[in-house]
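J.: Mind looking at a prediction? Sequence and model below.
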Amino acid sequence: MSIADVRKNTETRMLKSLETLRADLAKVRTGRAHTGILDHVQVESYGVMSALPNVANLTLLDARTIGVKPFDKKQLAAIEKAIRDADLGLNPSTQGDIIRVPTPAMTEERRKEMVKLVKGEAEDAKIAIRNIRRDANEALKKLVKDKECSEDDERRAQDDIQKLTDKSVAEVDKQVVDKEKEILTV
């Protein structure tokens, strides 16, 4: 293992942490409807649990309503039940061969709860990034101990990894600010 390998591994892991945060923030409800809030809903389809997007087409019917059109009409009842049981505060209703999922307007109190949730997700992401930095620094110390690089090279690499960490933490903060703005916009 070389300094370049440590740096590449660190960068890859930090990018994965940012992607995970982005995915987690997409699930947080805002005042508007978006199909992402139904992505993790599990539906029993022919004896197998499947994610909702795998068994139905999700579309926005209007600013506050999601349309769910099952690929197989026999799945209507199971999909409606799965959405209701997903504990998202949504109340779907079937109209013909489509399920309408209206998203209720959020109260000010609920918006503040969502902002707290977003900040918690951000803090988890920052902790993950700092843990990745720690792992990288330990790997660099091991390279010095095994005499595979000099202490000067280690110091330069640690500075490089700190810059990566700072950049990743700044990206987390930016994502949080954007999501807060989205949540608090009525």
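T.: Arrived safely, thanks for sending. If you're wondering where the values come from, they're calculated on a predicted model, not measured in any experiment.

J.: Going by C-alpha atoms from here, please, whenever you check contacts or count neighbours.
T.: Noted.

J.: got a list of what the nearest residue in space to residue 150 that is not next to it in sequence touches?
T.: Of all residues not flanking residue 150 in the chain, residue 144 sits nearest, at 5.9 Å (Cα to Cα, 6 or more residues apart in numbering). Applying Cα atoms under 8 Å, 6 or more residues apart in numbering to residue 144 gives the contacts 150-151, 154.

J.: Report the buried members of these.
T.: Among those, those buried by neighbour count (16 or more other Cα atoms under 10 Å) are residue 154.

J.: Going by distance to residue 121, which of the contacts of residue 144 wins?
T.: Relative to residue 121, the closest of these is residue 154; by Cα to Cα it sits at 31.9 Å.

J.: Within the helices and strands, which one has that closest one?
T.: Using DSSP states H and E, residue 154 sits within helix 151-184.

J.: which helices and strands sit right next to that helix?
T.: helix 3-27, helix 108-145 (3 or more Cα pairs under 8 Å, 6 or more residues apart in numbering; DSSP states H and E).

J.: The structure to be compared is supplied as follows:
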Amino acid sequence: MDEEIKFIVDSAEESMQKAITHLEKELTKIRAGKASPNMVSGVMVEYYGAKTPLNQVGNVNTPDARTISIQPFEKSLIQEIEKAIQVANLGFNPMNNGESVIINVPPLTEERRKELAKQAKAQAEDAKVGVRNDRKSANNDIKKTDVSEDEKKNAEVDIQNLTDKFIDKIDSILATKEKEIMTV
């Protein structure tokens, strides 16, 4: 295989892998019945005038499947952390015991589970669009190369095989997440 073609195929595969990685990261933020520190990973706390990620101002733990505990590094941050969680609009009602902020994660209703499954589907669809865009970009790059038509066709077949492989991977990741969400 021509070096230029190989580079295009490898670049496409790398881009498609990034779409998978991004999807997995986004899906960890979607709640699936049990408490996880990732549920509050997007929360930003006002800390000395700057917006700071929650995990940089305290320890985030899950002592059990229904509780998230946030132990701030400075006790003066308890109110700020509670406020930040409410502002983030995650559907949680934080409480504090003077030492830490505690979030009781309520069990999901059937309606909420379906909503979360839709969110997961949307994330998966975005990832598929990304993979298809990578395929289109790679195919356009292949057309611009100075190699024989046969090599171009073979490279396009390779790109399509990669695309199919990554789309299947996205579907399997989604199926796993949907099962996780719908399990009571």
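T.: Yes, it's here. The shown structure was predicted, so the numbers you read here are calculated from the model rather than taken from an experiment.

J.: Could I get the TM-score for this pair?
T.: Put the two chains on top of each other and the TM-score (TM-score structural alignment, normalised by the length of structure 2) is 0.95; 182 aligned residues with a Cα RMSD of 1.1 Å.

J.: if we can go back for a sec, in structure 2, what residues pair with the helix holding residue 154 of structure 1?
T.: Per TM-score structural alignment, the counterpart of helix 151-184 of structure 1 in structure 2 is residues 149-182.

J.: Could you tell me where stretch 84-103 of structure 1 falls in structure 2?
T.: Stretch 84-103 of structure 1 corresponds to residues 86-105 of structure 2 when matched by TM-score structural alignment.

J.: tell me, what residue is most central in structure 2?
T.: Geometric centre of structure 2, nearest residue: residue 26, 1.3 Å, by Cα atoms, centre = their mean.

J.: in structure 1, what residue sits furthest out from the centroid?
T.: Outermost in structure 1, Cα atoms, centre = their mean: residue 147 at 40.2 Å.

J.: Just confirm it is within a strand.
T.: No: counting by DSSP: H, G, I helix; E, B strand; the rest coil, residue 147 of structure 1 is not part of a strand but coil.

J.: so how far is residue 108 of structure 1 from it?
T.: Taking Cα to Cα, to the nearest Å as the measure, residue 147 of structure 1 falls 59 Å from residue 108 of structure 1.

J.: Could you work out the end-to-end span of the match of stretch 84-103 of structure 1 for me?
T.: End-to-end distance for stretch 86-105 of structure 2: 14 Å, by Cα to Cα.

J.: so which of the contacts of residue 144 of structure 1 comes closest to residue 20 of structure 1?
T.: For these, the minimum distance to residue 20 of structure 1 (Cα to Cα) is 29.2 Å, reached by residue 154.

J.: Test my guess that the closest one contacts residue 139.
T.: No: applying Cα atoms under 8 Å, one finds residue 154 of structure 1 not in contact with residue 139, separated by 9.8 Å.

J.: related to what we said a few turns ago, between helix 3-27 and the helix holding residue 154 of structure 1, find me the angle.
T.: Angle of helix 151-184 of structure 1 versus helix 3-27, following axes from the mean of the first three to the mean of the last three Cα atoms, to 10 degrees, is 10 degrees.

J.: For helix 151-184 of structure 1, give me the average deviation versus structure 2.
T.: Its aligned residues in structure 2 lie a mean 0.8 Å from helix 151-184 of structure 1 after superposition (mean Cα distance after the TM-score superposition for structure 1).

J.: in that helix, what counts as buried?
T.: Buried residues in helix 151-184 of structure 1 (16+ other Cα under 10 Å): 154, 157-158, 161-162, 164-165, 168-169, 172-173, 175-176, 179-180, 183.

J.: same check, this time on stretch 27-42 of structure 2
T.: Residues 27-40 are the ones in stretch 27-42 of structure 2 that count as buried (16+ other Cα under 10 Å).

J.: now stretch 68-81 of structure 1
T.: 68-70, 75-76, 79-80.

J.: Please apply the same query to stretch 47-61 of structure 2.
T.: Judged by neighbour count (16+ other Cα under 10 Å), stretch 47-61 of structure 2 contains these buried residues: 53-55, 57-58, 60-61.
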